[in-house]
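Peer 1: just the structure for this:
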Amino acid sequence: MTSMPGKSLKGWLTRIGDLFAFAAGLAVVILVMTTVVAVAGRYVFGQPIFGIEDVSRVMLAFVVAGSIAYGARRGAHVHVDVISMQAGRRVLRVTDTIARLVGIAVAFLTSYALFTKGLCGKACGYFTPNLSIPHMPFYFALSLSMALFGLILLVDLFTGTPVEEHSSEDDGEQF
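Peer 2: Now for the predicted structure:
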């Protein structure tokens, strides 16, 4: 018995999205611990910790990257589906295709822009102000996340299966 390439690709995209979510979860834990230490340092010991804002900002970049990738695969991004309430299936199919094509273009363009911006690095002054943490890895994480989002939209366009169908099956809930 052979499996369809689209199914296995969707499985890989889901796994990659889950890895991004795991990384984002770790970043949230680090962010919470950093905040607790910063608050304790400032208000309990009266000593603010130099550069704590830099660490918080870079952790937030990982949280955003993980959220984009995970949310794309699970259909968790906010969307309002007004067209399906007013138009028929044929119109919805056309508007869905147009929306996915626009989404693919925007996702890949954003991924490219983030990647090229990350390549410049310190030469362009892309580092945090206090600790001089380079922005490059965070640009790359965001770029990969947006590329994954574009791939998910592309696969869904060619397989004809919207992300929402998979997320409702996986979660056991339908809103």
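
Peer 1: switch to C-alpha atoms for all contacts and neighbour counts from now on
Peer 2: Will do.

Peer 1: helices of the chain, residue ranges please.
Peer 2: Assigned by DSSP state H, the helices in the chain fall at 5-39, 52-74, 83-86, 89-120, 136-159, 163-171.

Peer 1: and of the ones you listed, who's closest to Thr128?
Peer 2: helix 52-74 (5.9 Å; CA to CA).

Peer 1: by contact count, what packs against that closest one?
Peer 2: The contact analysis (3 or more CA pairs under 8 Å, 6 or more residues apart in numbering; DSSP states H and E) places helix 52-74 against helix 5-39, helix 136-159, helix 163-171.

Peer 1: kindly calculate the angle that the second one makes with helix 89-120.
Peer 2: Think helix 136-159. 160 degrees (axes from the mean of the first three to the mean of the last three CA atoms, to 10 degrees).

Peer 1: alongside the first, I'd like the structure of this one:
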Amino acid sequence: MAASLFSRLNRWISTFFTYVTATLLFVLMAVTCVDVTGRYFFNHPLFGGLELTEILLAGMVFFALPLVCAREENIVIDLMTMPQGKLRIAQNVLANIAGAVTAGVMSQQMWLRALRLDKAGETTIQIKIPLDMVAYTISGLLAVTAIAFLIRAFIPSPVPASPQVD
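Peer 2: Have a look, this model is predicted:
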């Protein structure tokens, strides 16, 4: 029962992050297309296009990060290939805990940065988007990434066999 609930919740969260990331990518593509078309054909770029591009790119990256971590699709460099068994599991747990701590510290630091931006009332130059909202969102997504790492550490997926080298 609990495994089924966890599986459904995992699938729902994964679908949510996938759709949000895809939507941000589409909007980023549309903004870039309108900006370039306006710049080269009408000599009038999209007002605030650069700011929108920066914010959409950050949103896309940080919405994709928890998804990538949860699916174990991040880049892995095996400096020490452990044999199968308990050592391999320990290596996986320690690596995921290190990732969780790193993402957690980054989240906390980004939250502090957002507080400073909020206090200063910082906005983007052209279209006046509050920068603290962007920083708070990034901080929250980094916290979700830390949770994804912790889940991977303590509820590991089956470890694939090491590739054979000829």
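
Peer 1: still on that earlier bit, now the helices and strands packed on helix 52-74 of the first structure as JSON lines including mean neighbour count and distance to Thr97 of the first structure?
Peer 2: As requested, those are exported to JSON lines (neighbours: other CA atoms under 10 Å; distance: least, CA to CA, whole Å):
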{"stretch": "helix 5-39", "mean neighbour count": "17", "distance to Thr97 of the first structure": "17"}
{"stretch": "helix 136-159", "mean neighbour count": "21", "distance to Thr97 of the first structure": "7"}
{"stretch": "helix 163-171", "mean neighbour count": "14", "distance to Thr97 of the first structure": "13"}
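
Peer 1: who wins for proximity to Asn130 of the first structure among those?
Peer 2: Closest approach to Asn130 of the first structure among those (CA to CA): helix 5-39, 15.0 Å.

Peer 1: and that closest one, what does it pack against?
Peer 2: Under the contact definition 3+ CA pairs under 8 Å, 6+ apart, helix 5-39 of the first structure sits against helix 52-74, helix 136-159.

Peer 1: try it again with 6 Å
Peer 2: In terms of contacts (3 or more CA pairs under 6 Å, 6 or more residues apart in numbering; DSSP states H and E), helix 5-39 of the first structure is packed against helix 52-74.

Peer 1: the helix it packs on: how far from the chain's middle?
Peer 2: 7 Å (CA atoms, centre = their mean, to the nearest Å).

Peer 1: start and end residues in the second structure for that helix, please.
Peer 2: For helix 52-74 of the first structure, the aligned range in the second structure is residues 49-71, judged by TM-score structural alignment.

Peer 1: quick one: contacts of that stretch?
Peer 2: Outside of stretch 49-71 of the second structure, the residues within contact range by CA atoms under 6 Å, 6 or more residues apart in numbering are 21, 24, 28, 74, 145, 148.

Peer 1: that older thread, reformat the helices and strands packed on helix 52-74 of the first structure as a markdown table; add distance to Tyr70 of the first structure.
Peer 2: Compiled in a markdown table, these are given as follows (distance: least, CA to CA, whole Å):
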| stretch | distance to Tyr70 of the first structure |
| --- | --- |
| helix 5-39 | 4 |
| helix 136-159 | 9 |
| helix 163-171 | 11 |
